[in-house]
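A.B. asks: Starting from these lines, generate the structure:
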Amino acid sequence: MSRVSQTHPQLVPVPIPDAVATLIGLSLPRPVLQAEIDAFGEVREIRRLRPLNSAEDRQDFEAALGRLARANKTLGAYGPRLIVRGAA
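C.D. replies: Prediction:
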């Protein structure tokens, strides 16, 4: 789970204590929490693959986008504000 609150793009991110992050994680259903973890991992992977230097990088990039979309579908079904952005 992200340890920084990102509720509004113009606000300065505020660190969330570990205990509070744990309580938030415990309040979410396990599939939603796993989808959030997966989504943030895919965003890191997408950013790592930029720039696309080879055909393999492009394939990996497209696969990561697909996995991010699948995780976001789960997150969006639970709450539209949970969707992870930042892959573009």
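
A.B. asks: from here on, contacts and neighbour counts on C-alpha atoms
C.D. replies: Fine.

A.B. asks: Distance of Arg47 relative to Lys73?
C.D. replies: According to C-alpha to C-alpha, to the nearest Å, Arg47 stands 20 Å off from Lys73.

A.B. asks: Can you tell me the number of residues neighbouring Arg85?
C.D. replies: The local packing of Arg85 (other C-alpha atoms under 10 Å) involves 11 other residues.

A.B. asks: Then Ile46?
C.D. replies: For Ile46, the neighbour count with other C-alpha under 10 Å is 23.

A.B. asks: right, and it touches Leu68 too?
C.D. replies: No. Judged on C-alpha atoms under 8 Å, Ile46 makes no contact with Leu68 at a distance of 9.2 Å.

A.B. asks: can you pull out the helices in this protein?
C.D. replies: 18-27, 30-48, 55-78 (DSSP state H).

A.B. asks: can you list the residues that contact the second one?
C.D. replies: Just to be clear, that refers to helix 30-48. For helix 30-48, the surrounding residues in contact (C-alpha atoms under 8 Å, 6 or more residues apart in numbering) are 1-2, 25, 61, 64-65, 67-68, 71-72, 74-75, 78, 82, 84-87.

A.B. asks: Also this sequence, please, to line up against the first:
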Amino acid sequence: MIALAPTGVPVPDVVAALIGTSIPLHVLQAEIDAVGELREIYRLRPLASDEDRQDYEAAAGRLARANKKLAAYNPKLVVTPGSAA
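C.D. replies: Below you'll find the model as predicted:
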């Protein structure tokens, strides 16, 4: 599987793996958590009920915490609706 770089250029798996080994484990985990929470936020739209609204707010809070860890390491790693899905 070939990943796409932020510029849209394909990155071979071997290169992506080398990049991943240079990033601390807690930062990689924060990125995985942030992408998962973003998917959860997308799943809960539109906010149809109070339960969905509460779940949405909880997911947004977890996304913010994960993004805080990512931004502390490198501000370009922050996960936003346009950067991951």
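
A.B. asks: Between Arg47 and Lys73 of the first structure, which has more neighbouring residues?
C.D. replies: Legend: neighbour count by other C-alpha under 10 Å for Arg47 of the first structure and Lys73, higher for Lys73 (17 against 13).

A.B. asks: What is the aligned counterpart of that one in the second structure?
C.D. replies: In the second structure, the residue paired with Lys73 of the first structure according to TM-score structural alignment is Lys68.

A.B. asks: what sits against the nearest residue to its match once chain neighbours are set aside?
C.D. replies: Nearest residue to Lys68 of the second structure, sequence neighbours excluded (C-alpha to C-alpha, 6 or more residues apart in numbering): Val78, at 7.8 Å. Listed by C-alpha under 8 Å, 6+ apart, the contact set of Val78 of the second structure reads 67-68, 70-71.

A.B. asks: Just the buried ones from those?
C.D. replies: 67-68, 70 (16 or more other C-alpha atoms under 10 Å).

A.B. asks: Of these, just say which sits nearest to Leu47 of the second structure.
C.D. replies: The closest of these to Leu47 of the second structure turns out to be Asn67 (C-alpha to C-alpha; 22.8 Å).

A.B. asks: Which residue in the second structure aligns with Arg48 of the first structure?
C.D. replies: So Arg48 of the first structure corresponds to Arg43, using TM-score structural alignment.

A.B. asks: Check the gap between that match and Glu37 of the second structure for me.
C.D. replies: Arg43 of the second structure is 10 Å from Glu37 of the second structure, by C-alpha to C-alpha.

A.B. asks: Mind checking which of these two has more residues around it?
C.D. replies: Applying other C-alpha under 10 Å to Arg43 of the second structure and Glu37 shows that Glu37 carries more neighbours, namely 23 against 12.
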